[in-house]
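>>> this one's structure only:
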């Protein structure tokens, strides 16, 4: 008499990440939740994060960040990342931002009036967009 019980085989748990289905060819694992996880992960990796300091500067200086600007900024960060940049100055027609590229975090922002006679330190790259 075999009274051996294998954990998880007697009562399958609902909502498991991968459902095991038995067919004539044997058990197969559906990986739909893994592909959904990868999609969510990729979307999260493409998003930019604004530090509290950057948010304060954007609000204080009345800088507008419409979706087109955000798209250009994300593309600029991607370009900087492809070159191995760590801290990058991204200059656009109306705004300049310092971004920590590996973390995809905007550290600070300034409008075009504050760009003249300004020295930027502790950056290793610059992306200039027009």
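All right, it came through fine. This is a predicted model, so every value here is computed, not measured.
>>> Please make it C-alpha for all contacts and neighbour counts, starting now.
Will do.
>>> Buried residues, stretch 36-49. List them.
Neighbour counts over stretch 36-49 (16 or more other C-alpha atoms under 10 Å) mark 48-49 as buried.
>>> Residues in contact with that stretch: which ones?
74, 104-106 (C-alpha atoms under 8 Å, 6 or more residues apart in numbering).
>>> since we're on residue 121, how many residues are nearby?
Residue 121: 8 surrounding residues under other C-alpha atoms under 10 Å.
>>> Next: the one 3 residues further on.
By other C-alpha under 10 Å, the residues close to residue 124 number 12.
>>> Report the separation between the spatially most central residue of the chain and residue 127.
Nearest to the mean C-alpha position of the chain, by C-alpha atoms, centre = their mean, lies residue 45 at 2.5 Å. Distance, residue 45 to residue 127, by C-alpha to C-alpha, to the nearest Å: 20 Å.
>>> Next up, a structure to set beside the first:
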């Protein structure tokens, strides 16, 4: 049996196909609007955007166990400290803030663990390449 013996597709399916194609074209046009910026413009936008600091599950647990509560203002100050450490090329930093010590992965912008004054009795911190003191 040759292909010519098959009936033509109904006009309704052609309309659906055309509508799908038009929808895809509109989606692509909207996506392309984001690419109209130069690379330098996009880079400057990303660099200017404030980056938040995340808490690891371990850090969240430690904060709860030690009854340490961080406000939005605290997170802003910590985020600024992380930004400064990143600018200096740090990867893992000890951030001293109030009576807390925060071990922070600078690359991932993540607080890995948190200690209060009582927990810092050993006075030894390992696997860090920098320290930032927030006043």
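Thanks, I have it. Every value quoted in this text rests on a predicted model; they were computed, and no experiment measured them.
>>> returning to that earlier point: how would you label the residue nearest to the centre of structure 1: helix, strand or coil?
Put simply, residue 45 of structure 1 is helix when judged by DSSP: H, G, I helix; E, B strand; the rest coil.
>>> Of the contacts of stretch 36-49 of structure 1 - the most surrounded one?
Of all the contacts of stretch 36-49 of structure 1, the highest neighbour tally under other C-alpha under 10 Å goes to residue 106, namely 25 neighbours.
>>> How about the contacts made by residue 114 of structure 2?
59, 62-63, 100-103.
>>> Which position in structure 1 pairs with it?
Using TM-score structural alignment, the partner of residue 114 of structure 2 in structure 1 is residue 109.
>>> Residue 85 of structure 2 too?
Structural alignment (TM-score structural alignment) places residue 85 of structure 2 against residue 80 in structure 1.
>>> Look up which helix or strand that match falls in, please.
helix 67-82 (DSSP states H and E).
>>> Could you list every helix and strand in contact with that helix?
With contacts taken as 3 or more C-alpha pairs under 8 Å, 6 or more residues apart in numbering; DSSP states H and E, helix 67-82 of structure 1 sits against strand 87-91, strand 125-128.
>>> picking that back up, among the contacts of residue 114 of structure 2, which are located in helices?
Secondary structure defined by DSSP state H assigns 59, 62-63 of these to helices.
>>> okay if I get those residues as CSV plus neighbour count and distance to residue 72 of structure 2?
Below are these laid out as CSV (neighbours: other C-alpha atoms under 10 Å; distance: C-alpha to C-alpha, whole Å):
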residue, neighbour count, distance to residue 72 of structure 2
59, 20, 17
62, 17, 18
63, 18, 15
